[in-house]
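Trainee: Return a 3D structure for these sequence lines:
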Amino acid sequence: MAPRKHKPVFTPPPQDLRRRAVNFTKGFRLKLAPEELRKLEEVVERASDALSQDVAGKLRLLRAALEDVAAADTRADTAMRALRTLSLEIKGMGGMFKYPLLTAFAKSLNDFVKTIDQPTPIQLDIIAAQIDALYVVLARQIQGDGGRTERELLQALRQATAKYKNPARDTAD
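Mentor: Here you go, the predicted model:
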């Protein structure tokens, strides 16, 4: 006999939970005042400098990993894992700090490298182009979705990754 299906019942939280969650003596209210919003934006702006430094470090590591993969030495497997991990980390960082284009390029790179075990020369070129695009976004501090050129480059990289990705790994992930 099949179990009976019940509709979910949503219970509103008690008022004392709201009182405990919102601290009126410290921190911020539920609806931010312009002054509070400005303070938060300043914190994010200061963190953006740290973001640039952090992403720049990750980009250097990406470039070094790409060189190890291209050399096809004993570190190639570890370097491919590093490419996957670093691109995923950069992807997660971009949108938080008004760099959705950084996120888009990092996502494109991550989607591509997660389907590859040992890249072919053309795949290495595509990976290098994506890393270069990440460098440009960071160096020029391109916020938002960039302009027409950036959108066209992103689209071209997506087409290249779709054409040259390793279809054998797609079904495994």
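Trainee: rest of the way, CA atoms for contacts and neighbours
Mentor: OK.
Trainee: what's the spacing between stretch 17-31 and its chain's center?
Mentor: With Cα atoms, centre = their mean, to the nearest Å as the basis, stretch 17-31 stands 31 Å off its chain's centre.
Trainee: biggest helix in the protein, by residue count?
Mentor: Longest helix in the chain, counting residues (DSSP state H): helix 34-71.
Trainee: in stretch 28-46, what's buried?
Mentor: Val44 (16 or more other Cα atoms under 10 Å).
Trainee: Can you tell me what sits against that stretch?
Mentor: 22-23, 97 (Cα atoms under 8 Å, 6 or more residues apart in numbering).
Trainee: which one of those residues is nearest Met1?
Mentor: The nearest member of the contacts of stretch 28-46 to Met1, counting by Cα to Cα, is Val22 at 47.0 Å.
Trainee: I have a second one here; can you model it like the first so I can compare?
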Amino acid sequence: MRNKPQFIPNRGELKRKAVNYKTGMEIKLDEATLKKMEQLVENSSAEFLSETVASLKGLREALGRAATEPSARKEVLDHIREEAFQIKGMGGVFGYPLLTEFSKSLHDFLKELEDLDELQQEIVSIHVDTLYVVVSHKIKGSGGPLEAQLRASLKAAVDKAKPGTKPAQ
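Mentor: This is a model prediction of the structure:
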């Protein structure tokens, strides 16, 4: 037989720990502070794009290594997985949800893989190219019809190359 649940009353500790509890500070930001914060995000956005381009160049080099050195594929796979995860996490912060979406697609594709065969390397390469397009054209938001078509094509390619599926002959 189960015991009845015990309800513990809220002691208000969380409220006391809140930033404005003791000081009575207003949570609303004034115009100057808001502008300063927006400028900071804008400056950081340019740096993010620059770092993303460098990261994508590194992914392109890693793919080249995977193609020429089969023994390096595991290391390359781990590297690409980590970079995709990083880009996925930061894309939305700076207003690039397509970067997040395509990086998530890449990360999810690589999640179960232990090696990269030629077809899988090609799928990774297509993802990297897609990410380059988003960054180089600074596509903010979810894009338009062209991006929707790109999204569908990328999904179809990923589905063909998933482990355990055989390409049509």
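Trainee: Where in structure 2 does the longest helix of structure 1 fall?
Mentor: The aligned range for helix 34-71 of structure 1 in structure 2 is 31-68, by TM-score structural alignment.
Trainee: mean deviation of that stretch from structure 1?
Mentor: Here the mean offset of stretch 31-68 of structure 2 against structure 1 after fitting is 1.2 Å, by mean Cα distance after the TM-score superposition for structure 1.
Trainee: Excluding covalently adjacent residues, which one is nearest to the residue most central in space within structure 2?
Mentor: Closest residue to the average C-alpha location of structure 2: Lys88 at 0.5 Å, with Cα atoms, centre = their mean. In space, and not counting its chain neighbours, Lys88 of structure 2 is closest to Thr100: 4.1 Å by Cα to Cα, 6 or more residues apart in numbering.
Trainee: Just to check, that neighbour is in contact with Glu83?
Mentor: No. Proximity of Thr100 of structure 2 to Glu83 does not meet the contact threshold set by Cα atoms under 8 Å, at 11.7 Å.
Trainee: Which parts of structure 2 are helices?
Mentor: 13-17, 20-23, 31-68, 73-91, 97-111, 118-136, 145-161.
Trainee: Tell me how far the counterpart of Ala162 of structure 1 in structure 2 lies from Ser44 of structure 2.
Mentor: Using TM-score structural alignment, the partner of Ala162 of structure 1 in structure 2 is Asp159. Per Cα to Cα, to the nearest Å, Asp159 of structure 2 is found 35 Å from Ser44 of structure 2.
Trainee: Repeat that for Thr23 of structure 2.
Mentor: Applying Cα to Cα to Thr23 of structure 2 and Ser44 of structure 2 gives a distance of 31 Å.
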